[in-house]
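Q: after the sequence you'll find the predicted model.
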Amino acid sequence: MYKQIQLQIKPKYVNKYRGGYPLILKEAIQNINELKEEGTIVNLVDGKNTFIAKGYYGKQNKGYGWILSRSEKEQIGQKFFEKKLEEAIELREPFYRNTETTAFRVFNGEGDGVGGITIEFFDGYYLINWYSKGIYEFRDDIINALQSVVDFKGIYQKKRFDTKGQYIDEDDFVMGERGHFPIIVKENGANFAVYLNESAMVGVFLDQRDVRKTIRDKYSQGKSVINTFSYTGAFSVFAALGGAVKTTSVDLANRSRSKTVEQFSINEIDYEAQDIIVEDVFNYFKYAVRKNLKFDMVILDPPSFARSKKYVFSAEKDYKNLMKEAIAITEDNGIIIASTNASSFGMSKFKGFIETAFKESNSRYTLLEEFTLPEDFRTIKEFPEGNYLKVVFIRKNK
């Protein structure tokens, strides 16, 4: 049994929680001093001690925990998590049947009813991501629940929390058979090499699946493409598979080169015919302008926050200026794919950054299409910030 306490919610937040909002905000709690141990079950009540919802205490960058149930009598344990997992897996049934895509998200935190945890499927292997010490206190019940509702080759985990908010490096294997890495998974027929046993990131961000497919199927044929903040080159691979004449991948991390070479190679693409550049993207933009380099397609997918020796980048403050840099190296009638995973602003504000950047660059543009999270990254309308991904395809007009 987990320890339980009562949390009184300040009056101005009561209706928010009655309306289905799932994140327990620090500023909403009246008796915050009673929160001691992460993983404690919390019963939210109003000023008259009337029950509102049941959740758990777990600090992460977003708040102080998550709502789990609207039922006062709900018991939080293995059976509860089994029910949530079964509902989530049933919704992903079409993904399990798709032989062309063998990597997807099985459980998407608050979108599937339990904030602070995600679970992904990689060709028979499951990866659990824990985002707070609080949710990690439920690990035995959650792992046992997963074990009881799915067949698996192996289960791995990533603890994405510590006192500094950094990844804790340790053996990520949980149970089953250990993988022989890389595991080669498919995405819309293309191959990706993934490592469930290396650092916090596995080698591909699954939330960009629909964007990559669109790049390959509609926009790449005969184009010169630059992929900035390229990580392991996933966008570059799909551009090359779509008939791009050449791709240029730019990322500051030293590992990006070998990882990108690997992704090209497993898709039988000659990586020596592509440019893979390890350099600060901000410096590369300036170099490209000096050399008058221009591209038919510019892919701009920076992290929401990044720091290099010379620059600190915040998407909310700096995306407009980064967009201007991209505009400067895009051919007339070329395509810019502007993307951000910053959850602190919505699509309309993001489009505002784009509009301002083009205006200040004395350029005109046409919005072609836009994307948010794919179907397996389930979200709920009561928590719009959970739908964090914003991607816009833009044509730079003559």
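A: Structure's in. What do you need?

Q: from here on, just use CA atoms for contacts and neighbour counts.
A: Fine.

Q: which strand or helix spans the residue of the chain most remote from its centre?
A: What lies farthest from the middle of the chain is residue 48; by C-alpha atoms, centre = their mean that is 39.5 Å. Per DSSP states H and E: residue 48 is located in neither a helix nor a strand.

Q: show me the contacts for the closest residue to residue 103 other than its chain neighbours.
A: Once flanking residues are discounted, residue 103 sits nearest to residue 122: 4.5 Å by C-alpha to C-alpha, 6 or more residues apart in numbering. Contact analysis of residue 122 by C-alpha atoms under 8 Å, 6 or more residues apart in numbering lists 102, 103, 104, 183, 185.

Q: and which of the residues you listed is nearest to residue 162?
A: residue 104 (26.2 Å; C-alpha to C-alpha).

Q: residue 44 reaches residue 10, doesn't it?
A: No: counting by C-alpha atoms under 8 Å, residue 44 does not reach residue 10; the two are 10.2 Å apart.

Q: who has more neighbours, these two?
A: Ranked by neighbour count (other C-alpha atoms under 10 Å), residue 44 and residue 10 place residue 44 first, with 25 against 15.

Q: what sits up against whichever strand or helix holds that one?
A: Assigned by DSSP H and E, residue 44 falls within strand 41-45. Residues outside strand 41-45 that contact it (C-alpha under 8 Å, 6+ apart) are 2-9, 51-57, 72.

Q: out of these, grab the one that's most surrounded.
A: Of the contacts of strand 41-45, with other C-alpha under 10 Å as the count, residue 56 tops at 29 neighbours.

Q: ok, residue 236 - contacts?
A: Here residue 236 is in contact with 225, 226, 227, 230, 247, 248, 249 (C-alpha under 8 Å, 6+ apart).

Q: can you put the residues you listed in JSON lines and add secondary structure and distance to residue 334?
A: Formatted as JSON lines, the entries for the contacts of residue 236 read as follows, by DSSP: H, G, I helix; E, B strand; the rest coil; distance: C-alpha to C-alpha, whole Å:
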{"residue": "225", "secondary structure": "strand", "distance to residue 334": "10"}
{"residue": "226", "secondary structure": "strand", "distance to residue 334": "12"}
{"residue": "227", "secondary structure": "strand", "distance to residue 334": "14"}
{"residue": "230", "secondary structure": "coil", "distance to residue 334": "19"}
{"residue": "247", "secondary structure": "strand", "distance to residue 334": "14"}
{"residue": "248", "secondary structure": "strand", "distance to residue 334": "15"}
{"residue": "249", "secondary structure": "strand", "distance to residue 334": "17"}
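
Q: going by distance to residue 342, which of those residues wins?
A: Using C-alpha to C-alpha, the contacts of residue 236 come closest to residue 342 at residue 230, 17.1 Å.

Q: try this one side by side with the last:
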Amino acid sequence: MSTIVDLKVKMDHINQYENGYPLISKDSILNANDLTNEGTIVHLHSQNGQFIAKGYYGKQNKGLGWVLTQKKGVKIDFTFFRDKILTAINKRQAFYKDETTNAFRVFNGEGDGIGGLTIDYFDGFYLITWYSEGIYTFKDKVIRVLDELGDYKGIYEKKRFDTKGTYIDDDDFVKGERGEFPIIVQENGMNYAVYLNDGAMVGIFLDQRDVRKVIRDTYAEGKNVLNTFSYTGAFSVAAALGGSKKTTSVDLAKRSKSKTIEQFSVNGIDYEQQDIIVMDVFDYFKYAKRKELTFDLVILDPPSFARSKKHTFSTAKDYPALIKDCLEITEKNGVIIASTNNATFGMKKFKKFAEKAFKETNTAYKIVEEFSLPADFQVNRNFPQGNYLKVLVLKKLN
């Protein structure tokens, strides 16, 4: 797009952009009302006209768009996209060569230099997620880069244009061959069924790869495992493959049961030997206490915000209460794997949530290990919110 809109940056935000902060936020811009067409290239200037950075206008829940370069002379053209995507792919060569894993992130938004865009790889298929109408205007350039690389089976896309991050239901197929779904992908030798053509989510969260591996390799053997907010049961599969005595998967969504059965089945696990329960997790905690059920390993990976008929849950407010609930059904020396993808707070605050829960229940504990995003989820060090994943392995000591 040939039009360039000059945006005036407020005085107290100039330093952060000069230091490489990538998100163009509404509160940092004086003349945000000058923005009309998404996809427009923008120049950030100080109020006395000094150039700071160049980016694009694309509204999403995080802001007005993203900085792409601090060099005025750089054109946001096909060459720009090719250089960024090729650099990202070169960094992932170890993943392409890994014989036990064929599902991973190829391009991670601002972490790889273009906010609002992610590209995932699933056994020869690329899945592009566009987070605004603005980034979607560059679609032809991104597809052309993948075409130049070649050697793919097909390309699918997800549009999450709504400023609340809502998925836009559309035909997800872009080009190449259509997949026969589910595609069975491998992750550290485990099998997972994924659907690139069936709504916003594909059936597995790639950012939890390291956590699934450590559950299988370190924490599951001989254990009675509870997986809450279990989605398609990916953690339960890892636990079962790690030799758990039994897994119990609990999720409110009706389709979680059939999806979890499918994930067990593609790994040759007899799902009838596992418990798969469709129930509000908070109701299940009450049920488990009533029945005096206890677990050696409890996995907590709630959505940032959830609402059911009886409960409203927000990780930012309610996580300590969630840990307290599960402490009552966790055995002595049992392990709680607590996870959140809420980007509004960091690991330090998350550790405080855990501390609060254990302190209020007079329970001793130790943090055994912690995880953040895996290596393929490249993070921009000037944008801490981008490193959203926080996982704590907590051992209950009494």
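A: Now that the structure is in, tell me what you want to look at. As the structure is a prediction and not an experimental result, all values here were calculated from the model.

Q: now do stretch 208-222 of the first structure: distance from first to last residue.
A: End-to-end distance for stretch 208-222 of the first structure: 22 Å, by C-alpha to C-alpha, to the nearest Å.

Q: now find how far off-centre it is within its chain.
A: 19 Å (C-alpha atoms, centre = their mean, to the nearest Å).

Q: next: stretch 88-99 of the first structure.
A: 19 Å.

Q: mind listing what's buried along stretch 286-299 of the first structure?
A: 294, 295, 296, 297, 298, 299 (16 or more other C-alpha atoms under 10 Å).

Q: mind picking the two most distant members of the contacts of residue 122 of the first structure?
A: Pairwise over the contacts of residue 122 of the first structure, using C-alpha to C-alpha, the maximum falls at 104 and 183, 13.9 Å.

Q: who has more neighbours, those two?
A: residue 104 (26 against 16).

Q: ok so residue 185 of the second structure is a helix residue?
A: No: using DSSP: H, G, I helix; E, B strand; the rest coil, the secondary structure at residue 185 of the second structure is strand, not a helix.

Q: and it, how many residues sit next to it?
A: 20.

Q: that one against residue 192, yeah?
A: Yes: assessed by C-alpha under 8 Å, residue 185 of the second structure is found in contact with residue 192 at 5.4 Å.

Q: list the contacts of residue 40 of the first structure.
A: 2, 3, 4, 5, 56, 57, 134.

Q: which one among the residues you listed gets closest to residue 202 of the first structure?
A: Nearest member of the contacts of residue 40 of the first structure to residue 202 of the first structure, counting by C-alpha to C-alpha, is residue 134, at 23.4 Å.

Q: burial check on that closest one, number of neighbours?
A: Residue 134 of the first structure, neighbours per other C-alpha under 10 Å, totals 23.

Q: likewise for the one 3 residues further on?
A: Using other C-alpha under 10 Å, residue 137 of the first structure has 18 neighbouring residues.

Q: now it, nearest residue through space, not along the chain?
A: Here the residue nearest residue 137 of the first structure, using C-alpha to C-alpha, 6+ apart, is residue 39, at 5.3 Å.

Q: what about the one you found, which SS state?
A: coil.

Q: pretty sure it sits against residue 116.
A: No: counting by C-alpha under 8 Å, residue 39 of the first structure does not reach residue 116; the two are 11.4 Å apart.

Q: need the overlap of contacts for the two.
A: Contacts common to residue 39 of the first structure and residue 116, judged by C-alpha under 8 Å, 6+ apart, are residue 135.

Q: related to what we said a few turns ago, who are the neighbours in contact with the residue farthest from the centre of the first structure?
A: Counting by C-alpha under 8 Å, 6+ apart, residue 48 of the first structure has no contacts.

Q: how close does it get to residue 19 of the first structure?
A: 18 Å.

Q: how about the helices in the stretch 201-350 of the second structure?
A: 209-214, 234-241, 255-265, 281-290, 315-327, 347-360 (DSSP state H, counting those that start in this stretch).

Q: so the fifth one matches what in the first structure?
A: Right, the one you point to is helix 315-327 of the second structure. The aligned range for helix 315-327 of the second structure in the first structure is 315-327, by TM-score structural alignment.

Q: now what about that stretch, what contacts it?
A: 285, 298, 300, 302-305, 336, 338, 340, 342, 344-345, 353-354, 356-358, 360-361, 396.

Q: and what of stretch 331-340 of the second structure?
A: Counting by C-alpha under 8 Å, 6+ apart, 219, 294-304, 315, 323, 330, 388-398 sit against stretch 331-340 of the second structure.

Q: inside strands: which ones of those residues?
A: Using DSSP state E, the subset of the contacts of stretch 331-340 of the second structure located in strands is 295-300, 330, 390-396.

Q: and those residues, which two are the farthest apart?
A: Farthest-apart pair in these is 295 and 390; separation 22.5 Å (C-alpha to C-alpha).

Q: tabulate the contacts of residue 122 of the first structure (CSV), appending distance to residue 32 of the first structure.
A: Below are these laid out as CSV (distance: C-alpha to C-alpha, whole Å):
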residue, distance to residue 32 of the first structure
102, 44
103, 40
104, 37
183, 45
185, 45
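
Q: so which of those is the closest to residue 170 of the first structure?
A: Nearest to residue 170 of the first structure among the contacts of residue 122 of the first structure, with distances taken as C-alpha to C-alpha, is residue 183, at 19.5 Å.

Q: do I have it right that the closest one meets residue 191?
A: No: using C-alpha under 8 Å, residue 183 of the first structure is not in contact with residue 191, being 9.9 Å away.

Q: which residue, other than its chain neighbours, is closest to residue 30 of the second structure?
A: residue 8 is the one closest to residue 30 of the second structure (C-alpha to C-alpha, 6+ apart), at 5.5 Å.

Q: can you classify the one you found by secondary structure?
A: Going by three-state DSSP: residue 8 of the second structure is strand.

Q: that one and residue 51 touch, don't they?
A: No: at 9.6 Å, residue 8 of the second structure does not count as touching residue 51 under the criterion of C-alpha under 8 Å.

Q: buried set for stretch 174-187 of the second structure?
A: 179, 182, 183, 184, 185, 186, 187.
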